[in-house]
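Trainee: my questions are about this predicted structure, shown below with the sequence.
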Amino acid sequence: MRNFTKELTYKTSRSSGAGGQNVNKVETSVTVQWKVADTEFFSNEEIELISEKLKNRINLDGILQLTVSESRTQLQNKKIATEKILELVEKSLIKPKPRKATKPSKRQIEKRITAKKQISEKKENRRFRF
């Protein structure tokens, strides 16, 4: 896993939702931002792959942004946000194996047709006749 944490910027804000005094006065929510195009850790091909896979999460300015407010402490949220963005980028770099098209064997086709005929016969025998 590549560590590009030096390129990440953090912003804090107050968490939303219930929580009483702690939520109202402490900025525990952390937003981590990473400018994808300006990275020095990835090649142009990898940047294109990241941009394509995470296009729904990257804004018009080319910034990948993630907000975390899971924990009650800013430090813990910062750690979680960093881990999540690293994991997100790492998963986007995985190239899926191309699927190889295969045909069913003659034996399989024959077996399926035989089974269909048996079921058809069974249903035909159930019919009421005068």
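Mentor: Okay, I see it.
Trainee: going forward, measure contacts and count neighbours with C-alpha atoms only.
Mentor: Fine.
Trainee: just say helix, strand or coil for the closest residue to I85 other than its chain neighbours.
Mentor: Counting by C-alpha to C-alpha, 6 or more residues apart in numbering, I85 lies nearest to L66, which is 7.1 Å off, once chain neighbours are set aside. Under DSSP: H, G, I helix; E, B strand; the rest coil, L66 falls in the strand class.
Trainee: ok, L66 - contacts?
Mentor: Listed by C-alpha atoms under 8 Å, 6 or more residues apart in numbering, the contact set of L66 reads 31-33, 81, 85.
Trainee: would you format the residues you listed as CSV with distance to N44 included?
Mentor: Below are these laid out as CSV (distance: C-alpha to C-alpha, whole Å):
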residue, distance to N44
T31, 26
V32, 22
Q33, 20
A81, 25
I85, 19
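Trainee: most surrounded residue in the residues you listed?
Mentor: In terms of neighbour count, A81 stands highest of the contacts of L66 at 24 neighbours, by other C-alpha atoms under 10 Å.
Trainee: so it makes contact with V32?
Mentor: Yes: taking C-alpha atoms under 8 Å as the definition, A81 is a contact partner of V32 at 6.4 Å.
Trainee: quick one: end-to-end distance for stretch 50-66.
Mentor: This stretch, stretch 50-66, spans 15 Å end to end (C-alpha to C-alpha, to the nearest Å).
Trainee: tell me how far that stretch lies from the chain's centre.
Mentor: In terms of C-alpha atoms, centre = their mean, to the nearest Å, the centre of stretch 50-66 is set 13 Å apart from its chain centre.
Trainee: mind telling me what element the residue nearest the centre of the chain is part of?
Mentor: Ranked by distance to the mean C-alpha position of the chain (C-alpha atoms, centre = their mean), the top residue is L88 at 6.9 Å. According to DSSP states H and E, L88 maps onto helix 74-92.
Trainee: this is the comparison structure:
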Amino acid sequence: MPVPPTIDPAEVDFTAIRAQGAGGQNVNKVSNAVHLRFVVRTSSLPEAVKARLLALHDTRLTQEGVIVIKAQGSRSLEQNKAEALARLQALVDAAAVVPKQRRATRPTRASRERRLEGKAQRASVKRNRGRLSGLD
């Protein structure tokens, strides 16, 4: 199995921002949350991985091909940087896996028969739900 490409830390831009949510005075005065920005097009990743990353339908990917990840789970700036970098690496690892090519197949005779039996049984249930005639 091939080794997925690793992210070069020099290609990643970190910006310290203030975190959202509860935390009181600490959240209001300390910028410990992190915005990670990674430009896919100019990165040193293999072209196939870049193409799969750019094809993702993910809210973290901008139209310019920049991945933006926000990490604010920890009170430490360094831990938030490490978390954001790990999430970016997980995204790249997922894009590095070549999707299996789907080959079209036809349903087997037994599966067609099971499907038709199920449809017949359902039709029978629905047919028997109606008003009964001839009981008067």
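Mentor: Cool, got the structure. Everything quoted here is computed from the prediction, not taken from an experiment.
Trainee: before we move on, back to that, pick the one among the contacts of L66 of the first structure closest to T12 of the first structure.
Mentor: Nearest to T12 of the first structure among the contacts of L66 of the first structure: T31, at 6.2 Å, using C-alpha to C-alpha.
Trainee: I85 of the first structure matches what in the second structure?
Mentor: Counting by TM-score structural alignment, I85 of the first structure corresponds to L88 in the second structure.
Trainee: next, work out how far apart that match and P9 of the second structure are.
Mentor: Plainly put, L88 of the second structure is 11 Å away from P9 of the second structure if you go by C-alpha to C-alpha.
Trainee: now do R115 of the second structure
Mentor: Distance of R115 of the second structure to P9 of the second structure, given as C-alpha to C-alpha: 54 Å.
Trainee: V92 of the second structure: neighbouring residues, count only.
Mentor: Applying other C-alpha under 10 Å, we find 20 residues neighbouring V92 of the second structure.
Trainee: now swap in P5 of the second structure and tell me
Mentor: Using other C-alpha under 10 Å, P5 of the second structure has 15 other residues around it.
Trainee: contacts only, for it.
Mentor: Per C-alpha under 8 Å, 6+ apart, neighbours of P5 of the second structure: 45-46, 92-93, 96.
Trainee: now, the most widely separated pair of the residues you listed?
Mentor: Across the contacts of P5 of the second structure (C-alpha to C-alpha), the longest gap, 12.1 Å, separates P46 and D93.
Trainee: of these two, give the one with the bigger neighbour count.
Mentor: Set P46 of the second structure next to D93 and count neighbours by other C-alpha under 10 Å: D93 wins out with 16 against 11.
Trainee: I figured the more buried one hits P4, correct?
Mentor: Yes: taking C-alpha under 8 Å as the definition, D93 of the second structure is a contact partner of P4 at 5.7 Å.
Trainee: what sits up against the biggest helix by length in the first structure?
Mentor: Longest helix in the first structure by number of residues, with DSSP state H as the criterion: helix 106-126. Residues outside helix 106-126 of the first structure that contact it (C-alpha under 8 Å, 6+ apart): none are found.
Trainee: ok, back up a step: hmm, who's touching the helix holding L88 of the first structure?
Mentor: By C-alpha under 8 Å, 6+ apart, the residues outside helix 74-92 of the first structure that reach it are 1-5, 10, 12, 27-32, 49-50, 53-54, 66-71.
Trainee: list buried residues within these.
Mentor: For these, a neighbour count by 16 or more other C-alpha atoms under 10 Å gives the buried set as 12, 27-32, 49-50, 53-54, 66-69.
Trainee: nearest to K103 of the first structure, of these?
Mentor: For those, the nearest to K103 of the first structure is K53 (30.7 Å; C-alpha to C-alpha).
Trainee: show me what contacts the closest one?
Mentor: K53 of the first structure sits next to S92 when contact means C-alpha under 8 Å, 6+ apart.
Trainee: what do we get in the second structure for it?
Mentor: When the second structure is aligned by TM-score structural alignment, K53 of the first structure is paired with L56.
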